[in-house]
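A.B. asks: My questions concern the predicted model and sequence given below.
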Amino acid sequence: MNSTLIIIPARLASTRFPAKPLAPLIGADGIARPALHYTWQAGLAAARKIGSNARCVVATDDERIAELCQAQDMAVVMTPETCANGTERCAAALEVLGEQPDLVVNLQGDAPLTPAAFVAALATLIEADPSLAMATVAVPASPAVLAHLQSDAAAGRVGGTTVVRSSTGRALYFSKSIIPHVPPGTVPRENVLLHLGLYAYRPAALQDYASHGPVPLELQEGLEQLRFLDAGLPVGVAVCEAPAWEMIELNNPTDVPLIEAELARRAGLEPA
């Protein structure tokens, strides 16, 4: 890729955890910093992994987040409050910036534990296949993760998003149900793939997404990426090996100590 723009959508409005980008997280060094700081660091690590023509910017609709970014030397762009999801916010950020990079990466603001290698895998995948409009990441669900998903499903809870893909590696469908179906008491013939909310888009695909508008399946499942499939845009799925740490997202206040533990754990696993 000649140029890559990593956009970190961040907003304060959250039903489960209001103002979570500003929530303090204690890092491996024992210092508490806003959660967005750690996602920004993950973005910088991904930019370094991709190469010299990659950079990061935070996209927000809130002045408090913008002030934090400015105080901590994070590039930031203001986007409309009307953006319904992170993909729409990335499209809006690109329009405000007036840029046309070769690739746009959506690194969600509540995902500070995202490995840089996953972002690089997306860049490699979409560069190798010019027909792809968008690419995303999945990891094989381990037996323990699959059992957890099945337990959540039995209890009526949403435990994660799964994806099925074609033999050519393109997404066929995403769901908050377990797909493909795994009959009780059986071992799946193929791995159930756990989808991770990390995306890479071509700028034209982002524009198509924004103009296409929400679709029924997207609204029913609560999965923004289904709009790409409804529009007939090809979506590649990079299957990566799960990292040595748990990729917990900051969705609820109860996630704070879990993420802090993984930040410390990751620091002990990565080379100095």
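C.D. replies: Yep, that arrived.
A.B. asks: Only C-alpha atoms from now on, for both contacts and neighbour counts.
C.D. replies: Noted.
A.B. asks: max-length strand in this structure?
C.D. replies: strand 193-201 (DSSP state E).
A.B. asks: putting a second one here so we can go through both:
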Amino acid sequence: MSVLVAIPARYASTRYPGKPLVELRGAMGQAKSLIRRSWEAARAVQGVDRVVVATDDDRIRTAAEAFGAEVVMTSTTCANGTERCAEVLDTLGGGYDIVVNLQGDAPLTPAWFVEELIAGLRADPMAEVATPVLRCDGMALNGFLADRRAGRVGGTTAVFTAENHALYFSKEVIPFTSDHYGDHDPTPVFHHVGVYAYRPSALGAYPRWAAGPLEQLEGLEQLRFLERGHRILCVEVEARGRQFWELNNPEDVARIEEMMAGMGLE
């Protein structure tokens, strides 16, 4: 099954304008832009036929082409990364069995997250979309809770059925737990990793649906599938000692650089 990875990147982020071009320093001090680090993460995934950056901004296009990325220009009317990926597939004329949306703000995404995601979608013929979830340890959960207390969105959490089909995604920390956890204790909270694998039929239909109330309230694009009754497979992945965090706010730059330094990632 042929696989296309698209990396949506827009300059006009509401919370962090210009985010794709923000530079992050690795363990040895080398600075690379967020979009370059996300592209390198996509290139490390095994079994992928093509990787493209999808943007509507010439500044991002210029920067991406400078480090060797293939760029597909998309319209400024795309409401989110899923709509941008759908436009990419249409522009390229289809021809792929699975399209992966590796969001451009997640440079710490390990290759095996995406590889297991693709394998999960292949193995579940009833699922139309798949996305990874990572069980939070106490440190991650406490970080989420601290962000919410400070009025920041630190990440998205997911709840799902015994068959791993999504029930809901939220920027609040769900499910609620009153227990206290040590830094390395497993918790019942799952961090939703912002990567998606779509079957082309589901991806092609998505832009034709109006955003529902839950998507608009949460600002989470995947809720459009759930509100339309389509099945999302949550694939549980293992960190294997790697830390993971998206770049959502300016404060996250230092947090991600500290994580890269701790893991020795250049």
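C.D. replies: Cool, the structure landed. Because the structure is predicted, anything quoted here is derived from the model rather than measured.
A.B. asks: tm score of chain vs chain?
C.D. replies: Here the TM-score for the pair of chains, by TM-score structural alignment, normalised by the length of the second structure, is 0.90; 263 aligned residues with a CA RMSD of 2.3 Å.
A.B. asks: picking that back up, what span of the second structure is the longest strand of the first structure aligned with?
C.D. replies: Mapping strand 193-201 of the first structure onto the second structure (TM-score structural alignment) gives residues 190-198.
A.B. asks: for the stretch 1-150 of the second structure, what spans make up the strands?
C.D. replies: 3-9, 23-25, 31-33, 50-55, 70-73, 98-102, 129-137 (DSSP state E, counting those that start in this stretch).
A.B. asks: Check how far the first one sits from its aligned residues in the first structure, on average.
C.D. replies: Strand 3-9 of the second structure: mean distance to aligned residues in the first structure after superposition is 0.5 Å, counting by mean CA distance after the TM-score superposition for the first structure.
A.B. asks: What helices and strands are in contact with that strand?
C.D. replies: helix 34-43, strand 50-55, helix 81-91, strand 98-102 (3 or more CA pairs under 8 Å, 6 or more residues apart in numbering; DSSP states H and E).
A.B. asks: For the most centrally placed residue in the second structure, give me its contacts.
C.D. replies: The second structure has residue 194 as the residue nearest its centroid, 2.0 Å off, counting by CA atoms, centre = their mean. Contacts for residue 194 of the second structure (CA atoms under 8 Å, 6 or more residues apart in numbering) come out as 102, 103, 106, 131, 132.
A.B. asks: Closest one to residue 202 of the second structure out of the residues you listed, please.
C.D. replies: Proximity of these to residue 202 of the second structure, judged by CA to CA, is greatest for residue 131, which lies at 13.9 Å.
A.B. asks: In space, what's closest to the alignment partner in the first structure of that closest one - neighbours in sequence excluded?
C.D. replies: Residue correspondence to the first structure (TM-score structural alignment): residue 131 of the second structure is matched to residue 136. Take residue 136 of the first structure and drop its neighbours on the chain: the residue closest to it by CA to CA, 6 or more residues apart in numbering is residue 199, 4.6 Å away.
A.B. asks: related to what we said a few turns ago, in whichever helix or strand comes after the longest strand of the first structure, which residues are buried?
C.D. replies: Counting by DSSP states H and E, the element after strand 193-201 of the first structure in chain order, helix or strand, is helix 203-212. By 16 or more other CA atoms under 10 Å, the buried positions in helix 203-212 of the first structure come out as 203, 205, 206, 207, 208, 209, 210.
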